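Visitor: A predicted structure for the sequence below; I have some questions about it.
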Amino acid sequence: MPKPNLTKWGKREVVNPKAMTDRITAPQKYYGKMPYFAAQGCANNTSNPRSGMALYKGKMIDVTWPKNKVKQFGFTTSADGKYFIVPEDGIYHMYFQASTYGDKNRTIGSNINVYIEAENNAAGNGAVGELGVVIQQHLTTNYYHTTPVGVTEFLTKGTKLKAKVYLDGGAEGHWVIADGAMDTTFYAFMISPSSEGWHYATPGPASSMKRWTDDEFVDEIRMNEQTTAQFNALENRARVTGRGVTFNWKGQREDKNAVTWAAIYRNSTKPGWLQDTEAAPGWGAKTAVEIPWDGIYLVSVIGNARHNTQPVANVQYIYQIGVYGSGGMSAKPILLSQGGNTRTDHESGQIISDVVPLKAGDRLNVRFWGANTATNWDSGRSGSVSGSRWWNFAVTYLGRGTYGSGG
């Protein structure tokens, strides 16, 4: 169903069935089920070395999704089964994972590159191009390796989303994208419609809901607080996105290891509303995002890194999202996740994604260091800010409350 046109109650307005339907029933139905798709299990065009889609070294494969393996609401699928078409402008969270199988590895391994890509020929300011890229080394011969990528972006109506897999040009043997429902999957769902574009200013959290009481005098202010204001907050949730990272660091960095984001975008000009800031004094601008309100947030980051020297025993990189509370950087942070892997002189990527309760004043940064080596690491092909998303950091406000609070 199309997004309702939200209008306000007027003073001394006569309440009639149409107004109640347009301002209460229709928005509740819309926000209770917004557009999504879920594809589980890709097409099957080979059984060598396993069932699934064949991969060929040095070639990009657009993943195809059979109709019987797709569930969708609002989205439509292209006739060739490769694209999912965005039904409305809005903020969407996307996730793709490819489970690949190879029957022969080279000595230094073979890399699998996975992408989420958006195409749109229409005018608009929605994200286009390779929205997210993750590269990982296929580790074990004759076994499966799963590589995930996820991203939160503003997309415009008509944008075509697809998932792609690239096999390293030096790979040997036979390779396949597994077609199992839990092996290879692609999801997208709308977080909020935000029909006026990325820079459409968020109203922030809606006012607290209050119980109606007997003999209450109901005026237009009370009606708008309980209905239109609530839906406006759902329509344009507060969000911030950081893109573009460049570094070249020694491993085992003990301090100042928060990455700096080349550009940070947010949908509010109000000070303190998901403001980019320093992780702490001396760390430099755009190393953290400050949380404006208590609530639940969707936090995700893509990071890719490269080890510059020949293989070192047990070498790997680690990156984390650090959540620092009111104690600042001197306090021990909450770490959402950590981990990484590497192949010499080639990027290797990871994603971190979580839904977390945060407090006003908390600061989030992304920290990186190389483990078990004093040699250099760099951010790889971080690309231009508007180009491929080798590094991407997104924080989106989902609503009031914290886990277990009942709020």
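Guide: Good, I have the coordinates. Note that the structure is predicted; figures quoted are calculated from it, not measured.
Visitor: make it CA atoms for all contacts and neighbour counts henceforth
Guide: OK.
Visitor: pretty sure Lys250 is touching Ala371, no?
Guide: No. If you go by CA atoms under 8 Å, Lys250 and Ala371 don't touch, sitting 9.8 Å apart.
Visitor: in the helix or strand hosting Lys162, what's buried?
Guide: Under the criterion of DSSP states H and E, Lys162 resides in strand 160-167. Residues 160-167 are the ones in strand 160-167 that count as buried (16 or more other CA atoms under 10 Å).
Visitor: who does it touch, helix- and strand-wise?
Guide: Packing contacts for strand 160-167, counted by 3 or more CA pairs under 8 Å, 6 or more residues apart in numbering; DSSP states H and E, involve strand 60-62, strand 84-85, strand 110-119.
Visitor: now render these as CSV, adding mean neighbour count.
Guide: Converted to CSV, the helices and strands packed on strand 160-167 look like this (neighbours: other CA atoms under 10 Å):
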stretch, mean neighbour count
strand 60-62, 17
strand 84-85, 24
strand 110-119, 23
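Visitor: returning to that earlier point: let me know the closest of the buried residues of strand 160-167 to Thr396.
Guide: Nearest to Thr396 out of these is Leu161 (CA to CA; 20.7 Å).
Visitor: wait, the closest one sits on Tyr92?
Guide: No. In terms of CA under 8 Å, Leu161 does not count as a neighbour of Tyr92; the distance is 11.1 Å.
Visitor: okay, now Thr241: neighbour count?
Guide: Thr241 has 24 neighbours, counted by other CA atoms under 10 Å.
Visitor: okay, now the one to match up with it:
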Amino acid sequence: MDSKLKESNRLYFVDNLRIMLIILVVIAHIAITYGAKGGWYYFEHTQDTITNVFLQFFLSICQAFTLGLFFLISAYFIPKSLNRKGAKFFIKDKLFRLGLPLFIYELFINPVLVYLNIIRVQGIKISYLDYFKENMLPPKIIGTGPLWFVEALLLFSFIYVLFWKIIKPRSHDVIKSNIPKNISILVFILILSTITFLIRIKLPIGWSLKFFHLQFPFYPQYVSFFILGIVSYKLDWLTSIPEKIGKQWMIVGFASILCFPILALLGGAVKGEALKFTGGFYWQNFAYCCWESFVCMGMTIGLLSLFKRKYNKQNRITKVLSKNAYGVYLIHAPIIVLIAYACQSILIYPLLKFLIVSLIAVPLCFIISHYGVIRIPYADKIL
């Protein structure tokens, strides 16, 4: 999702990490389909407790760190791209690579997915043309779907360009600097958790700005990690995380994840008080904000360090997967929705169904992107 780098300068570990994150995003949306709570186009929820608990646990983990890390690694490449292209061509490039797919999705793909839900799930009989005319003005069916990330990244990029124009940096050189000490990282986590908590008192998880679909309850993390990505480029943090620090924070991340069931039990999530974790002036809300921040920071530092040390190279397969990562992100929603509809009548244990659909959908998304989407004229300039 970032500016294309020359092959010789490519950070392969970032490409490989992006592949993993894309796969997690796809599976997370399948989890919402079969039991986890979240906004999506089709639900096949179950009363099976094991399935619901497992999928909600999985989704909470993914929500805690994947998007924040996505914003960080996306922002990391922005200063270099902006310095090379200048503001005018940088904005044109972002409008083409981010704005155009967003426009196509909102105008064509999202309305179709909403229409399928209306006729298949709600059982309303209406032609697509009538449905489109009735809902387009006012634009009830225009929505970003999972491309809210693209919308937010476009917005953040434009704001950074404005900031860049105002400060007019004299030097674009990267300054070598050690990553912050653990105490500084802990202070950052506490500040992020507090700001998130304060916002969620009035704007609980699930609230979003109408039409633009911006989920402000998560934006303290997204904005701060976008800024961290910019700073990481300027101070060369991304490629210089010490192995010891990386391992320490990976342990913090996994330890925090393992604390989730304890937090849920102590906070009464299994006794009908789950909403207290999503917002309001409750200790559960603050505790969940802290949990998210620790997971996000722990997994971010840990995964960046791990992938830099172990996975900073590519073979033919990972090169193809990397090339199609953005394409998969753009097209995965209609693919997994159609697969879910196709499997609707298959009566098997819901958790097993989730696993089967995931095993089908993830490879299929990459295949369709590689043999279909990426071969569309000019698509290679976007992807």
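Guide: Here it is on my side, so go on. Since the structure is predicted, the reported quantities are computational estimates derived from the model, not experimental observations.
Visitor: next, the TM-score between them, please.
Guide: Superposed pair, TM-score by TM-score structural alignment, normalised by the length of the second structure: 0.20. Supporting alignment: 139 aligned residues with a CA RMSD of 7.4 Å.
Visitor: after the strand holding Lys162 of the first structure comes which helix or strand?
Guide: Once strand 160-167 of the first structure ends, the next helix or strand along the chain (criterion: DSSP H and E) is strand 175-178.
Visitor: stretch 144-152 of the first structure: which residues count as buried?
Guide: Those would be 144-152, for stretch 144-152 of the first structure by 16+ other CA under 10 Å.
Visitor: my read is that Ile296 of the first structure contacts Gly399, right?
Guide: Yes. Ile296 of the first structure lies in contact with Gly399 (CA under 8 Å); the separation is 5.5 Å.
Visitor: report the separation between Leu154 of the second structure and Phe226 of the second structure.
Guide: Separation of Leu154 of the second structure from Phe226 of the second structure (CA to CA, to the nearest Å) stands at 12 Å.
Visitor: tell me if I am right that Gln28 of the first structure is in a helix.
Guide: Yes. Gln28 of the first structure forms part of a helix when assessed by DSSP: H, G, I helix; E, B strand; the rest coil.
Visitor: neighbours of it, how many?
Guide: Gln28 of the first structure has 15 neighbours, counted by other CA under 10 Å.
Visitor: go on, Tyr76 of the second structure?
Guide: Around Tyr76 of the second structure there are 25 residues (other CA under 10 Å).
Visitor: so the closest residue in space to it that isn't next to it in sequence is in which element?
Guide: Nearest non-adjacent residue to Tyr76 of the second structure, counting by CA to CA, 6 or more residues apart in numbering: Gly229, 4.4 Å away. Following DSSP H and E, one finds Gly229 of the second structure within helix 219-235.
Visitor: what packs against that helix?
Guide: helix 49-76, helix 78-94, helix 182-202.
Visitor: any idea which of those helices gets closest to Asp380 of the second structure?
Guide: Nearest of those (CA to CA): helix 78-94, 13.0 Å.
Visitor: list the buried residues in the closest one.
Guide: 78-82, 87, 90-91, 93-94.
Visitor: can you redo the residues you listed as CSV with distance to Leu263 of the second structure?
Guide: Listed next are the buried residues of helix 78-94 of the second structure as CSV, based on distance: CA to CA, whole Å:
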residue, distance to Leu263 of the second structure
Ile78, 37
Pro79, 39
Lys80, 42
Ser81, 42
Leu82, 43
Ala87, 46
Phe90, 44
Ile91, 44
Asp93, 44
Lys94, 41
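Visitor: rewinding a little: pipe the helices and strands packed on strand 160-167 of the first structure into JSON lines and attach distance to Leu364 of the first structure per row.
Guide: Listed next are these as JSON lines, based on distance: least, CA to CA, whole Å:
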{"stretch": "strand 60-62", "distance to Leu364 of the first structure": "35"}
{"stretch": "strand 84-85", "distance to Leu364 of the first structure": "32"}
{"stretch": "strand 110-119", "distance to Leu364 of the first structure": "25"}
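Visitor: of all the ones you listed, which one is nearest Pro27 of the first structure?
Guide: So among these, strand 84-85 is nearest, using CA to CA, at 23.0 Å.
Visitor: re the thing from before, which one of the helices and strands packed on helix 219-235 of the second structure has the most crowded surroundings?
Guide: helix 49-76 (a mean of 21; mean count of other CA atoms under 10 Å).
Visitor: mind checking which of the buried residues of stretch 144-152 of the first structure are in strands?
Guide: 144-152 (DSSP state E).
Visitor: pick out the most distant pair among these.
Guide: Pairwise over those, using CA to CA, the maximum falls at Tyr144 and Thr152, 27.0 Å.
Visitor: dump the residue contacts of the closest residue in space to Ala75 of the second structure that isn't next to it in sequence.
Guide: Closest residue to Ala75 of the second structure apart from its sequence neighbours, by CA to CA, 6+ apart: Gly229 at 4.8 Å. Gly229 of the second structure is in contact with 71-76, counting by CA atoms under 8 Å, 6 or more residues apart in numbering.
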